[in-house]
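>>> sequence? don't have it. structure:
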């Protein structure tokens, strides 16, 4: 169960994101967007999927292709907004051009994230992965990969040392995450976790869930349990993360 403080943080962010949308809808004057008649239309299906907020995987957006562009749905409120394509990877709300979506590709050319309002980064959940069920062997390999990563994460946090934390980041984080969140910002978050917990320990009574990428830890200072979530790409690198108390 989430603590009231954790739930409050989540709700506050969801409210602030929704408020930003409402302010745009209320105060941005309608303007006609110039559309080039010979503009090449990008295949809209490549943008479809679920996108989770960087560092807060509980908050998600669903993006779907529509007749003339894309439809964005806030999963926490079910609010839907339609967007038109402004350029290849850029979209604007149909009536309110201040509300923008800017998509980005990974090194392999797959859409892997979108930036809303030029500031909020949302990571696509498992881009390019099929819906097929994993085999027992695949699940075992994934479980071993998560065990290795979570143990390395525990060790890096408990050292509270910049070089050790940085080494963990370089070894296990995907370049897209390092680019979006910055190494300095991630190191600061790791040290903040150590200050708040006095160190962390994997809970041996709660096995790692390879399907959700979730592990349960306890703080050394107070013994309070919390969960960490890591999303891995096909190369086994972390592309997003989240924490729940």
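Right, received. Where do you want to start? Predicted model, so just to flag it, every value in this text is computed and none were measured.

>>> from now on I want contacts and neighbour counts done on CA atoms only, so please keep to that.
Fine.

>>> immediately after the longest strand seen in the chain, which helix or strand?
Across the chain, the longest stretch assigned as strand under DSSP state E is strand 56-65. Following strand 56-65 in sequence order, the next helix or strand is strand 69-74 (DSSP states H and E).

>>> other residues contacting that following strand?
For strand 69-74, contacts defined as Cα atoms under 8 Å, 6 or more residues apart in numbering pick out 44, 60-65, 79-85.

>>> the longest strand of the chain packs against which elements?
helix 4-27, strand 49-53, strand 69-74, strand 238-244 (3 or more Cα pairs under 8 Å, 6 or more residues apart in numbering; DSSP states H and E).

>>> got the angle for it vs strand 69-74?
Here strand 56-65 points in a direction 150 degrees away from that of strand 69-74 (axes from the mean of the first three to the mean of the last three Cα atoms, to 10 degrees).

>>> what about the helices in this structure?
Counting by DSSP state H, residue ranges of the helices within the chain are 4-27, 136-159, 162-172, 175-181, 183-197.

>>> also this one, for the comparison:
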């Protein structure tokens, strides 16, 4: 038996409704002995478009760094500092040099900019805004974000507590970016939102702790056990949610 170097790290909260959980991948050696993949070579300059930091969809604290190196890409797991080399299979598709079961499939937005990557055909990683951690928010930007979050978090609470498909999907359609809905689907997100209600008995914003517009985080408590947790949303310039996270 041979284990993929891409280590398992489940999102460990029973409250979480993320669908993007990394699973440990254990494969027989026979599956690693596939015939050689057809490799596409592109100039290093073209590979620069894939570079950046990517956050796991549903856990913004779990991050990858992807860099163009020579005629391929290097992926660095920022939680372990492990590095894995990839070769290009097609324009937007890469395969690990030593682990052919480990694939990367990149996605472009309407403008042709890389905005996410799927690993192993199932785990979705969102490309972080390059400026998000490099520049301090201005007072105007902070105020704009705060205004957005003051609407989003109460609406999120209302949608979860309604425990009704129409209310949940109304929230999703209003506040989620199309790319996020496409990746996870309304149906699956609705099911997971209802599971959150079933396990918490409903949620309450903790009004003793203010919403943090710089991190996009708000504190909640479950109604049935008064368990505290923090929910965070990443917004794009249009004020739509592009990623989310939950931490107890």
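Noted; the coordinates are in hand. No experiment lies behind these values; they were computed from the predicted model shown.

>>> fetch the TM-score of the aligned pair.
Remark: TM-score between the superposed chains equals 0.85 [TM-score structural alignment, normalised by the length of the first structure]; 234 aligned residues with a Cα RMSD of 2.7 Å.

>>> quick one on the thing from earlier: give the aligned range of the longest strand of the first structure in the second structure.
Mapped onto the second structure using TM-score structural alignment, strand 56-65 of the first structure spans residues 59-68.

>>> re the thing from before, would CSV of the helices and strands packed on strand 56-65 of the first structure with mean neighbour count and distance to residue 110 of the first structure be doable?
CSV is the format used below for those (neighbours: other Cα atoms under 10 Å; distance: least, Cα to Cα, whole Å):
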stretch, mean neighbour count, distance to residue 110 of the first structure
helix 4-27, 14, 26
strand 49-53, 22, 12
strand 69-74, 20, 17
strand 238-244, 21, 13
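
>>> let's have those in a markdown table, adding distance to residue 177 of the first structure.
Output for those, formatted as a markdown table (distance: least, Cα to Cα, whole Å):
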| stretch | distance to residue 177 of the first structure |
| --- | --- |
| helix 4-27 | 20 |
| strand 49-53 | 12 |
| strand 69-74 | 22 |
| strand 238-244 | 5 |
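
>>> average offset between the match of strand 56-65 of the first structure and the first structure?
Mean deviation of stretch 59-68 of the second structure relative to the first structure after superposition (mean Cα distance after the TM-score superposition for the first structure): 1.8 Å.

>>> for that stretch, buried residues please.
59, 60, 62, 63, 64, 65, 66, 67, 68 (16 or more other Cα atoms under 10 Å).

>>> over to stretch 167-182 of the first structure?
For stretch 167-182 of the first structure, by 16+ other Cα under 10 Å, it's 168, 169, 172, 173, 174, 175, 176, 177, 178, 180.

>>> same thing with stretch 190-209 of the first structure?
Within stretch 190-209 of the first structure, the residues scored as buried using 16+ other Cα under 10 Å are 190-191, 193-194, 197-203, 208-209.

>>> now it: which residue numbers in the second structure?
Residues 193-212 of the second structure are the counterpart of stretch 190-209 of the first structure, counting by TM-score structural alignment.

>>> how far does the matching stretch sit from its chain's centre?
20 Å (Cα atoms, centre = their mean, to the nearest Å).

>>> got the end-to-end distance for it?
Terminal residues of stretch 193-212 of the second structure lie 23 Å apart, using Cα to Cα, to the nearest Å.

>>> just stretch 82-97 of the first structure next, same as before
This stretch, stretch 82-97 of the first structure, spans 11 Å end to end (Cα to Cα).

>>> just tell me the aligned range of it in the second structure.
Under TM-score structural alignment, the match for stretch 82-97 of the first structure is residues 85-100.

>>> please tell me how far the spatially most central residue of the second structure sits from residue 194 of the second structure.
Centroid-nearest residue in the second structure: residue 57, 1.5 Å away (criterion: Cα atoms, centre = their mean). Residue 57 of the second structure is 19 Å from residue 194 of the second structure, where distance means Cα to Cα.

>>> is it true that residue 87 of the second structure touches residue 68?
No: between residue 87 of the second structure and residue 68 there is no contact under Cα atoms under 8 Å: 10.5 Å.

>>> trace residue 48 of the second structure over to the first structure, please.
Alignment note (TM-score structural alignment): residue 48 of the second structure maps to residue 45 of the first structure.

>>> skipping its backbone neighbours, what lies nearest residue 71 of the first structure in space?
residue 82 (4.5 Å; Cα to Cα, 6 or more residues apart in numbering).

>>> so the equivalent of residue 181 of the second structure over in the first structure versus residue 103 of the first structure, what's the distance?
Residue correspondence to the first structure (TM-score structural alignment): residue 181 of the second structure is matched to residue 178. For residue 178 of the first structure, the distance to residue 103 of the first structure equals 17 Å [Cα to Cα].

>>> do the same with residue 65 of the first structure
For residue 65 of the first structure, the distance to residue 103 of the first structure - Cα to Cα - is 14 Å.

>>> check residue 34 of the first structure too.
20 Å.

>>> residue 123 of the first structure too?
According to Cα to Cα, residue 123 of the first structure stands 10 Å off from residue 103 of the first structure.

>>> contact partners for the alignment partner in the second structure of residue 227 of the first structure?
Here residue 227 of the first structure is matched to residue 230 in the second structure, going by TM-score structural alignment. Applying Cα under 8 Å, 6+ apart to residue 230 of the second structure gives the contacts 217, 218, 219, 220, 246, 247, 248.
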